[in-house]
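**Q** Here is my input; please provide its structure:
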Amino acid sequence: MSASTSPTDAGRLEARYPVLAELSAPARARLLQSAHWMHVPAGAMLFDDRQACEGFPFVVEGSVRVSKCAPSGRELPLYRVGPGETCIISSSCLLGHEDYNARGVTESDTLLMLLPKAVFDDMMGERPFRDFVFHLFAERIADLMQLIEEVAFRKLDQRLAALLLGKGRVLHVTHQQLADELGSVREIVSRLLKSFAEQGLVKLAREQVEIIDPPGLRRMAAEGKGAA
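**A** Purely as a prediction, here's the structure:
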């Protein structure tokens, strides 16, 4: 981890987050001087439930998966943070002076810049930065509301069918990975996939799902939508 920003790093950061170029010169200088750069390998835990929030992350490369974990070990994916995006949970923890209430894990090798809490507080006094944070905050809230609707009002088989669509004819994925995406358990997802295969919707192989009947999956995914 490095606490200094090179011209190259600054250029890459501003390419991902153009709002930084809109800051006043003193604010931009302080942000870059305070930046903590982190190269994080895939599968590393960036933060966890009940952990103090140390700063505001800017993702320059890679992605971070944010999820809610139950004591049983089950996990519900909430959203992903990619280059140019923000983490709503980090924002809310910093603004509300609260600890994290979810877990963040890198999905690939990730380069990010962590802005210390004190500097984040100062940047919120800059209108472009404040508007940027709250705009993406609103977008994330909309995504989370859609997730709540999916979990509360759609059956798991419908959600699984929707998850399989749009990823190509052959998916190289494990049943556990699909279960993680749905916030379910492997045994249930395996049972549903077997049922899909018996209906001729998919063909199963080791760590592979081949889509045989896309229209059939689309019909299943659409069943019950809007029923609530």
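**Q** Every contact and neighbour count from this point should use C-alpha atoms.
**A** Fine.
**Q** does the spatially most central residue of the chain sit in a helix, a strand or a coil?
**A** The structure's the chain has its C-alpha centroid closest to Arg80; by Cα atoms, centre = their mean the separation is 1.1 Å. Judged by DSSP: H, G, I helix; E, B strand; the rest coil, the three-state class of Arg80 is strand.
**Q** And this one, please, so the two structures can be compared:
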Amino acid sequence: MKRQPTTPTRGSFLASLPEAERSRLLASARVMDFNAGTHLIHPGSPFNQIVLLEFGMLAVSEVSEHGTGRITVLAGPEALVPVSLLTPVTAQAPCEAWALVDSRVLLLDARDVQQWVTEGGPFTVAVLNYLSQLNHRLATDLQITKDFNLVQRAAAALLEISERLPQGSTVERKPLPPNIVPVSHEVLARRLGTVREVATESLGQLREEDLIETLYRRVEIVDAEGLRRRAGGAGPPRPSPPTAGRGRPRPPAPPPR
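**A** Here you go, the predicted model:
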């Protein structure tokens, strides 16, 4: 279905575009909702569309001659999927992608996106800025893989997913509490670049330290600060405190009467 230009989410790819570019993109997009676990891009499928997220999160994994592998990108509304935008449309998709949570996406014809990239205008600038940020994130992930053990990286991955997941979406049938991470042992293993058994051992260690509880295809964060300390330098940056007005800290709530 077509949609009219709307106010984009702060920090999203759409927000980085001028209104005219955003209107052109939205006029060309199909809007679809995907339930958690649903594949948008299958390994070996034709490369014919680019995905933007309005809301939610996608897990994106690399594809090689050995099959699918590590989840290299957790893509939110700031992302373009896949990032190999100039892959020939006749080729196979260079990645696998599925909805980690219920997500609303904008589907764009890959030929249109490739044409916009070659124009050298604001859309091209926005794409280059995103790719620069992504390359920095991938380099950081590579360094973390080198410098930290699996338990630390598992703690960091749980924090990363928890803090990046949107809350209270109209797409989510039952929005999850912020301390519930909708990730299975298998998905965590693919994010860490290991096998399920090793990821399970890492989760077991964190559970023994009273930092988490493991549920069916979910993890409950019991002690977020303790989990952050356990992750050490592998953890994501601490979220900024909420603000009100012109960037000032939100005032404390008045005491109850």
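**Q** picking up where we left off before, the residue nearest to the centre of the first structure is in contact with Val66, isn't it?
**A** Yes: using Cα atoms under 8 Å, Arg80 of the first structure is in contact with Val66, at 5.9 Å.
**Q** The residue nearest to the centre of the first structure pairs with which position in the second structure?
**A** Aligned counterpart of Arg80 of the first structure in the second structure: Leu74 (TM-score structural alignment).
**Q** Share the number of residues neighbouring the residue lying closest to that match once chain neighbours are set aside, please.
**A** Spatial nearest neighbour of Leu74 of the second structure, excluding adjacent residues (Cα to Cα, 6 or more residues apart in numbering): Ala59 at 5.0 Å. Residue neighbour count, defined by other Cα atoms under 10 Å, stands at 23 for Ala59 of the second structure.
**Q** All the helices of the first structure, in order from the start?
**A** In the first structure, the segments counted as helices under DSSP state H are 7-16, 25-34, 88-96, 117-123, 127-153, 156-164, 175-182, 186-198, 214-222.
**Q** what's the angle from the first one to helix 25-34?
**A** With axes from the mean of the first three to the mean of the last three Cα atoms, to 10 degrees defining the directions, helix 7-16 of the first structure sits at 120 degrees from helix 25-34.
**Q** now do the third one
**A** If you take the same axes, to 10 degrees, helix 88-96 of the first structure sits at 110 degrees to helix 25-34.
**Q** What is helix 88-96 of the first structure packed up against?
**A** Helices and strands touching helix 88-96 of the first structure, as assessed by 3 or more Cα pairs under 8 Å, 6 or more residues apart in numbering; DSSP states H and E, comprise strand 55-61, helix 127-153.
**Q** So for Pro26 of the first structure, which of the ones you listed sits nearest?
**A** helix 127-153 (13.5 Å; Cα to Cα).
**Q** Can you point out the buried residues in the closest one?
**A** 128-129, 132-133, 137, 140, 147, 150 (16 or more other Cα atoms under 10 Å).
**Q** Next: stretch 58-70 of the first structure.
**A** Result for stretch 58-70 of the first structure [16+ other Cα under 10 Å]: buried residues 58-69.
**Q** residues in contact with that stretch?
**A** Here stretch 58-70 of the first structure makes contact (Cα atoms under 8 Å, 6 or more residues apart in numbering) with 12-13, 16, 75-86, 101-115.
**Q** count of neighbours near Gln208 of the first structure?
**A** 14.
**Q** In this structure it contacts Thr174, no?
**A** Yes: Gln208 of the first structure is within contact range of Thr174, at 6.8 Å (criterion: Cα under 8 Å).
**Q** ok now do Arg30 of the first structure, which residues does it touch?
**A** Per Cα under 8 Å, 6+ apart, neighbours of Arg30 of the first structure: Val119.
**Q** How about Met1 of the second structure?
**A** Counted by Cα under 8 Å, 6+ apart, Met1 of the second structure has contacts 29-32.
**Q** re earlier: compare the helices of the first structure and give me the one nearest Gln51 of the first structure.
**A** helix 88-96 (10.2 Å).
**Q** Next one: Gly121 of the second structure from Thr200 of the second structure, what distance?
**A** 47 Å (Cα to Cα, to the nearest Å).
**Q** Could you do Ser61 of the second structure as well?
**A** Ser61 of the second structure is 20 Å from Thr200 of the second structure, by Cα to Cα.
**Q** can you check Arg229 of the second structure too?
**A** For Arg229 of the second structure, the distance to Thr200 of the second structure - Cα to Cα - is 20 Å.
**Q** With neighbour numbers in mind, choose between these two.
**A** Set Arg229 of the second structure next to Thr200 and count neighbours by other Cα under 10 Å: Thr200 wins out with 18 against 15.
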